[in-house]
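In: Structure of the sequence below:
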Amino acid sequence: MLQKDRIKILVVAPYNGMVNLVRAYALSRQDVRIDVKLGNREEGAGIAKIYEDDYDVFLSRAQTAELITRAVAKKVIDIGIGYDDLLRCIMMAKKTKTKFCLAGHSSLMKPARMLLELLEMDMPAINTEDSQEAARAVERMREEGYETVICDMIPLNYVRDAGMVPILVMNGTDSIRVAVDQAIAYFRDNIDSRKNISLQTQIIAQSGMDYLVLDEKGEEVFTCFRDQTELPGIRRKLRKELTDSLQTKSRSFFIKWKKELYSIRSVLIDEEDSPRVIFCVEKNRIPQIYMKYGIMILNRKDAEKSFRNSFISNTQLARNASGELRNRRDVFSGVMITGEYGSEKDKFAHMIYARGPGTERPLYMINCSLINDKSWRFLLGNYNSPFVDNGNTIYIANLNALSKERSRQLLSVILETRMHQRNHMIFSCVREAGGELPHEALEYTNALGAAVKPIPPLREQKEDIISGANLYIGTLNGKMGKEIVGLTDDAAQRLIDYDWPYNSVQFERVLREAVQMCDEPYISCDLIETAIEKEKVFTSCGSGSILPVRGLIQTEIDITRTLDEINREIVRLVLDMCGGNHTKAADRLGISRTTLWRLEKQRT
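Out: Model prediction:
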């Protein structure tokens, strides 16, 4: 094939692991141009529509491929699941020593049934073509005592919500190669009949409210945005809300884009067979600068995602708390969360918000470890402060990081303005290992009648360690493009035996390091030992030589070293915490990206 006639393929990957896999494979194919973008289901279909005129063939998987087929006129090829991919997941499920089954789109279940027949394994492989089928199927699995589910993206979150362990089926290199070869064959056979269909959007300029109208497929019918630079990002966000907005005549919610909060009201215009949704958009007025210094805003989806990606989401503590919230959605009293450093108090707070009442309104997170004088004055004295509004959820984290004066001042403001009666209040305090309930926690719970929710240290949650490890390894497989089945028995026992002085945050860090180093199907005990050995940077010094860095890093820093060494260590930890994202890390540290780059360069 001549260079100028090279087929242009866009792979729409429904998960991060496939992005990494496709990029690596694309380097080996000089005869074809292969690009990849991340997008699952409706989002993936929207991406395909945007780039329809730029590519000859689209590749995706399961329901995302099905939705793209409906959205574009170009050829769409479903990246099938290989038997090796399924077999790896079955081996991983067996390693959990729990009762397991399979569930997912028909394109996954068909080869799964054939493999089960070849292996002479008698277990259900359940078709879930959409979210409703997935919800019903997962409920039946839970009732029948299944603890682990091999699945694709459709039932994934329902499995997690039900307290079961999901194992996501991910494609291997061979399945990508087969799909690319199919695309090339199609291109060569149909080069003269390829279609070029362009989608035109009508922009009408007028003053007043910003708004966007979408049809039931997510196609743009009408827009009126004063700042056109905001439109693409907000449009992508609103397409994710389209399914919910098509179910009700009107609803109010909010989205976050580029650290700005937008209040949204959607109205359904249901005309015969062509429903439309009008989205009215208004920007929130909290200045961006305060988002850097202790004030964050989350919506329900962000909070739920934050919780689901944490170790604590797979513990009995979280399952019990989630059940209580489902049974008492009409009742909400203040909550005081306590726990040691690294015990994921923030993630627990995100779960309380995401599964409690008031999720149509934002979660304001006030991190007392990061509040500066300017932020403090804004919170207590500005008419745009979240303390002035009603009906929100306000999470005041690391309460005992405040000075005594500010702690008493805050409590006085809450009581005098009846903030705890006008809003849903959540607090958190750090509780030292073996220590009593902090004074601040006692003072606030007594004054406000808040319920105390202690999070036990990881060393007291031994029964959750292995299931949590398997779930987190699956998450890391997706992020790093790995294909690790699980832990060897001695590696699993080492995780159980270790004391975990810095709790879940340290647990996740050790597993992340072990997965990064692992080149075999199973993580060995030696790799776990190596990862734990690296943790001695936090525990090797004597009494009085450890500095807790609250709010930024839920661990401790050795202050017996030079200032340059301490700075380099903090930069490394914050970059790790932000997944290598320099912009986020600089924001968390309160420094410019230039300064961060300089410090990172020093450390290398």
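In: C-alpha from now on. contacts and neighbour counts both.
Out: Fine.
In: What is the helix or strand containing Y262 packed up against?
Out: If you go by DSSP states H and E, Y262 is part of strand 260-269. Applying 3 or more Cα pairs under 8 Å, 6 or more residues apart in numbering; DSSP states H and E, one finds that strand 260-269 contacts helix 242-245, strand 250-257, strand 276-283.
In: to compare against the first, here's another:
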Amino acid sequence: MSIKTLVVAPYAGLAELTNILKAELEEFDITVIQGDLSEVLPQIDSFHLQGYDLIISRGGTATLLSKHSYLPVIDIQVSGFDILRMLTLVKGFQAPVEMIGFRNVIEGIISGSNLMDMDISYTVIHHQDEVDQALQAAKSKGVKVIVGDNITVKKATGYGMQGVLITSGPESVKAAFTQAKQIYKISQTYKVKNQAFETLLSTMETGYAIVDQEGTVKYANQAFRDLLKLKESQSNLFRSYSYLQKLLVNLGQGITLDHQMMMVDQEGQFALTGDEIPMESDLKVYYLKARPAAQAADADIHFGYSAGLNHTFPPLIMTQAVYSKEKASYTLPMAVYGKEGAGRRLFVLGSLMDHSKTMVEIKIFKSAEASFRALLALISICNEDQILYISGAENLTLTAQEEFAITLEKVAAKTVFSFLEDPVFMLEQTQIDKKLYNFFKKQIVYIAPLHERRADLEEYIRAFLISFNEKYGKQIVGVRPEVIEALHDHSWANNLFELKDVMEQFVQHTSSEYIDTNVLPILYGLQQNQKNKGSLDPELTGLNLNQTLDHIEKDIIQIVLEQEGMNQSHAANRLGINRSTLWRKLKG
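Out: Down below sits the predicted model:
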């Protein structure tokens, strides 16, 4: 079986030489492409799809490929023959000559020039970005000829200097293929084991992945790719989920995520746990385990990342003016409170965030020692460019709340607490610790439910109309007065989320320029469902009261779940319990 090899040649001569040598390299199935640093990177995903066993390249291009590809990359080394040929060539130049390159190449040339009794000036660079500065300095000294690699020689032309490329001869190329053969034999031993593990992982419903610090996916089973909607050709996680870079940074800082503390994505589709994998090298590698967010209900704590305004709601609905006619200037730390769906989170995103900040959202469902310690570790490493948005603090014990407040006082990030009830009332009911309350008491903001903001209702309707026109390609210009009147009369039990859903359905079912009364059955149907949901009359629900209290409780939970469309969050909110308690009762 031949070794399928990709040769990435930074210059045309190397591609030509490799093609000539193909006949001698019978053990290899060789594909040659020509491209420099800038041309190679966009093609890496396609390289992985074509089934190559390894890659051979040279210089900076080889270095770049090794950082972004999980395939073995062999660098064609500059040999003594290469140096001797180049020095013989430039020896005849009467014009001043200078070498610009990395130390490993420069040192070999210096040794060769000393043997040949040549005096050539040189500049050692440590990064490709230093080339321009070195060329400018050389030109100012009157240098006419530059010796270097492909990038250096190309740029030298732009400065009006003659470039001499240090080319690779057949000896160097053959040596690289010899090394490739050895690496291939070693890798095949591990490949059998890897295939066995991959086959096992591919059958699992839980998603697994190994990712490096650059976001390159070293391995991902199909369940992971399906949950995160990653194409087979996509090898970098950050391209779709840039905020996961912050997660990997946190893992690298010692945060461990397990079944008690999970990261949930912005859309609430999946939950992640993970940790850093200890490596002997400086390269940081992490494992990630993904599952549907619905299966993470048993976790003590959820957290995630948001950055400024998003497309979930129109910007108008997420601005300070919507919530405060006085346009007060807010100070942090603070607390916001209001009914579910009133817009507490939107208020923070729209009024307190800017493009330079990231919001770390933390939802606390229950208080366990291990998850609480993990939470303290997480907030301790948050910086001044982050806002902590914390809901469910009342689910911590009073002792834990006090320790939480002491830790927050030392944290650089600003904090916003979110509650469903007035924190003053919760303090009186001993649901909130006094020290925690004192932490935010100077700024407490009430987010009124939608039925208390009816004067703003038409403004919200227009904002949603514009948003859904764009989403569905409609050109609806307004809403008929009869429909506006019906919307004003509606109770809006689920606040902004309910208005969003209603307006989306209205737009979807409208084909003319105006939303007309023909859509009102959608609203009336919603009202009837809410009336039905509000009733637990045994005769209407078929509830059997001739059984134990535990069985009656389970039946009631099941009825409420069905009435809420099996939405556990809505059912828990209606029953006055949190999701983790609901999950335990269902499981029990």
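In: Fetch the TM-score of the aligned pair.
Out: Once superposed, the chains reach a TM-score of 0.42 (TM-score structural alignment, normalised by the length of the second structure), with 326 aligned residues with a Cα RMSD of 5.8 Å.
In: nearest to E117 of the first structure, of the helices and strands packed on strand 260-269 of the first structure?
Out: helix 242-245 (37.4 Å; Cα to Cα).
In: circling back to that earlier point, just name the most buried of the helices and strands packed on strand 260-269 of the first structure.
Out: strand 276-283 (a mean of 20; mean count of other Cα atoms under 10 Å).
In: and after it, which helix or strand comes next?
Out: Counting by DSSP H and E, what follows strand 276-283 of the first structure is helix 289-292.
In: still on that earlier bit, can I get the helices and strands packed on strand 260-269 of the first structure in JSON lines including distance to R300 of the first structure?
Out: Compiled in JSON lines, those are given as follows (distance: least, Cα to Cα, whole Å):
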{"stretch": "helix 242-245", "distance to R300 of the first structure": "13"}
{"stretch": "strand 250-257", "distance to R300 of the first structure": "9"}
{"stretch": "strand 276-283", "distance to R300 of the first structure": "18"}
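In: Out of the ones you listed, the one nearest K453 of the first structure is which?
Out: Per Cα to Cα, nearest to K453 of the first structure of those: strand 250-257, 28.4 Å.
In: elements contacting that closest one?
Out: Identification of packing neighbours for strand 250-257 of the first structure by 3+ Cα pairs under 8 Å, 6+ apart yields helix 231-240, strand 260-269.
In: give me that answer again for 7 Å
Out: Strand 250-257 of the first structure sits against strand 260-269, with contacts defined as 3 or more Cα pairs under 7 Å, 6 or more residues apart in numbering; DSSP states H and E.
In: how big is the angle separating the strand it packs on from strand 250-257?
Out: Here strand 260-269 of the first structure points in a direction 150 degrees away from that of strand 250-257 (axes from the mean of the first three to the mean of the last three Cα atoms, to 10 degrees).
In: Tell me the first helix or strand C-terminal of the longest helix along the second structure.
Out: In the second structure, assigned by DSSP state H, the helix with the most residues is helix 170-202. On the C-terminal side of helix 170-202 of the second structure, the nearest following helix or strand under DSSP H and E is strand 207-212.
In: Just the buried residues of the next helix or strand after that next one, please?
Out: Downstream of strand 207-212 of the second structure, the first helix or strand assigned by DSSP H and E is strand 217-220. By 16 or more other Cα atoms under 10 Å, the buried positions in strand 217-220 of the second structure come out as V217, K218, A220.
In: pull the longest helix from the first structure.
Out: Longest helix of the first structure, by residue count under DSSP H: helix 462-480.
In: Any buried residues in that helix, and which?
Out: 464-480.
In: From the contact counts, what lies against that helix?
Out: Counting by 3+ Cα pairs under 7 Å, 6+ apart, helix 462-480 of the first structure packs on helix 16-26, strand 165-168, helix 489-497.
In: Please identify which helix or strand holds V147 of the second structure.
Out: If you go by DSSP H and E, V147 of the second structure is part of strand 145-148.
In: can you check V336 of the second structure too?
Out: strand 334-337.
In: For that strand, enumerate the helices and strands it packs against.
Out: strand 414-419, strand 444-446.
In: Packed most tightly, which of those strands would that be?
Out: Comparing those by mean count of other Cα under 10 Å gives strand 414-419 as most buried, with a mean of 22.
In: Against which helices or strands is it packed?
Out: strand 334-337, strand 386-391.
In: Out of the helices and strands packed on strand 260-269 of the first structure, the one nearest P548 of the first structure is which?
Out: Nearest of those to P548 of the first structure, taken as Cα to Cα: strand 250-257 at 31.0 Å.
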